[in-house]
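Asker: Sequence and predicted structure below; questions after.
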Amino acid sequence: MMALKSFALIIAIFAVVTSISHASDPSPLQDFCVAINDTMAHVLVNGKFCKNPEHVAADDFFSSGLNMPGNTSNQLGFAVTGLNVNSFPGLNTLGISFARFDYAPYGLDPPHTNPRGSEILVVVEGMLYVGFVTSTSGPNMRNRLFTKILHPGDVFVFPVGLIHFQLNVGKEAKAVAFAAFSSQNPGYNIVANALFGSHPPINDDILAKAFQVDEKIVDYIRSQFEWDNN
């Protein structure tokens, strides 16, 4: 009986460890691998070539400028200043990234997904209405919506891959938030852009049937996404 309990405990621990190991980027097997755009380099890790460790300096692990607000003069009233592996080479293989979010009054970070990383967000200025929608895979979790009003100092987490959003609901005031991600390159896929702004476009028949609307409505919505919003 004791052996059976021990075996069950080992299986449970293995399940937890396995789930954690698949929750973010693979763990590195070296201290660091500073990304470099040099095809003559000999080591390729997580899709990036590694800089010769002898040439690595403190500046490879340093970035500045997150004290500066982003430009929110766009249709959404929203700007993101991201620090992922593409802009911050020292993040390569570390499984983390960071971003600053700026919101104009009533600015919106539209419904989107981060397909490769969970996100933890903290508000430092203003008031945000945030939320995410679950998938349909769990019992009694069929597209369930979780929402919260956040004030400075409040923290909210968005699970990897789920559709989520943030809206500045402060009265005529800007908002600022910072977010950390469990991936060096979590990705950013706006749902509306993916459906109505894809290249080449998704067939009208498909979208009309999916949304149960006339094709003319699909054409109108598609026309609103003929601009670049990152």
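Answerer: Perfect, thanks for sending it.
Asker: hey, let's count contacts and neighbours off CA atoms from now on
Answerer: Fine.
Asker: Spell out which helix or strand contains Ala15, please.
Answerer: If you go by DSSP states H and E, Ala15 is part of helix 2-21.
Asker: Next up, a structure to set beside the first:
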Amino acid sequence: MKKHVVVLTGAGMSVESGIKTFRDANGLWEGHDVMEVATPEGFRANPELVLDFYNQRRRQLFEVNPNKAHLDLAALENEFKVSIITQNVDDLHERAGSSNVIHLHGELLKVRSTHDALDIQKWTSDLVLGDTCKKGHQLRPHIVWFGEEVPMMQPAINICETAHILMIIGTSMQVYPAAGLMHYVPNNTPIYFIDPKPAIESKHNLTVIDKPATTGVKEAIQKIITTVG
């Protein structure tokens, strides 16, 4: 039976592909206050602004490709059972070939009905006012906004509870509830934390690799294969 590697990824996973991390040092997302473009209240107040914001993000997605780290994780499935839990809303893990990906914060290439959160459909073009579900309700980005529940949280917890190895890539683990996932892996599970500016230090079962994803993931995989086989 293959060992189960669980991977948590954040914005730092995709930044080397050219995906912007949205939020800058001032807490603004592409020049917008987060409350304007990433909350239900912001959508109600100015839906056109919010739709345009995500249309721009969606367009950018077609201009980038998976990087070496995405490809290395996909290839890891040849040796291990791999589950990826990502905070990212891009599809770069899937395009790299990873077969088991959970998106905690939604997906740019999907939209859903404002009337029924379970009415979800794929979407690759711009989304505008007047685009409706089959029942006539406006469609919105399939994104988990601040203040909304994270519907994929429980499945992610269930996966973490079965981890033999945990990799954390490109995330500060500061955004909850996602940040709490590392506490659900079994005690003494080997953890590899990959980030160019880590906020934590290595200790008994935690190995910190202070490198960007494209080089840090390769190093972590080499360590895993050496120690686990």
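Answerer: Yep, it's here. It should be emphasised that the depicted structure is a prediction, and the values quoted were computed from it without experimental measurement.
Asker: What would you report as the TM-score here?
Answerer: The TM-score (TM-score structural alignment, normalised by the length of the second structure) is 0.25; 97 aligned residues with a CA RMSD of 5.7 Å.
Asker: just checking, Leu8 of the second structure touches Met167?
Answerer: Yes - taking CA atoms under 8 Å as the definition, Leu8 of the second structure is a contact partner of Met167 at 6.2 Å.
Asker: Of the two, give the one with the bigger neighbour count.
Answerer: Set Leu8 of the second structure next to Met167 and count neighbours by other CA atoms under 10 Å: Leu8 wins out with 26 against 23.
Asker: how close does the more buried one get to Gly106 of the second structure?
Answerer: 15 Å (CA to CA, to the nearest Å).
Asker: repeat for Lys218 of the second structure
Answerer: As judged by CA to CA, Lys218 of the second structure and Gly106 of the second structure stand 27 Å apart.
Asker: okay, these two: which has more neighbours?
Answerer: Counted by other CA under 10 Å, Lys218 of the second structure and Gly106 do not tie: Gly106 has more neighbours, with 22 against 15.
Asker: Name the nearest residue to the more buried one, sequence neighbours excluded.
Answerer: Distance criterion CA to CA, 6 or more residues apart in numbering; nearest residue to Gly106 of the second structure, sequence neighbours excluded, is Ile143 at 4.3 Å.
Asker: Look up how far Val228 of the second structure lies from that neighbour.
Answerer: The value you get for Ile143 of the second structure to Val228 of the second structure, if CA to CA is used, is 37 Å.
Asker: who's more crowded, the two?
Answerer: Between Ile143 of the second structure and Val228, counted using other CA under 10 Å, the more crowded position is Ile143 (22 against 11).
Asker: measure the more buried one to Leu108 of the second structure for me?
Answerer: 7 Å.
Asker: what does Lys68 of the second structure give?
Answerer: Plainly put, Lys68 of the second structure is 22 Å away from Leu108 of the second structure if you go by CA to CA.
Asker: quick one: Ala156 of the second structure and His103 touch, right?
Answerer: No - if you go by CA under 8 Å, Ala156 of the second structure and His103 don't touch, sitting 9.2 Å apart.
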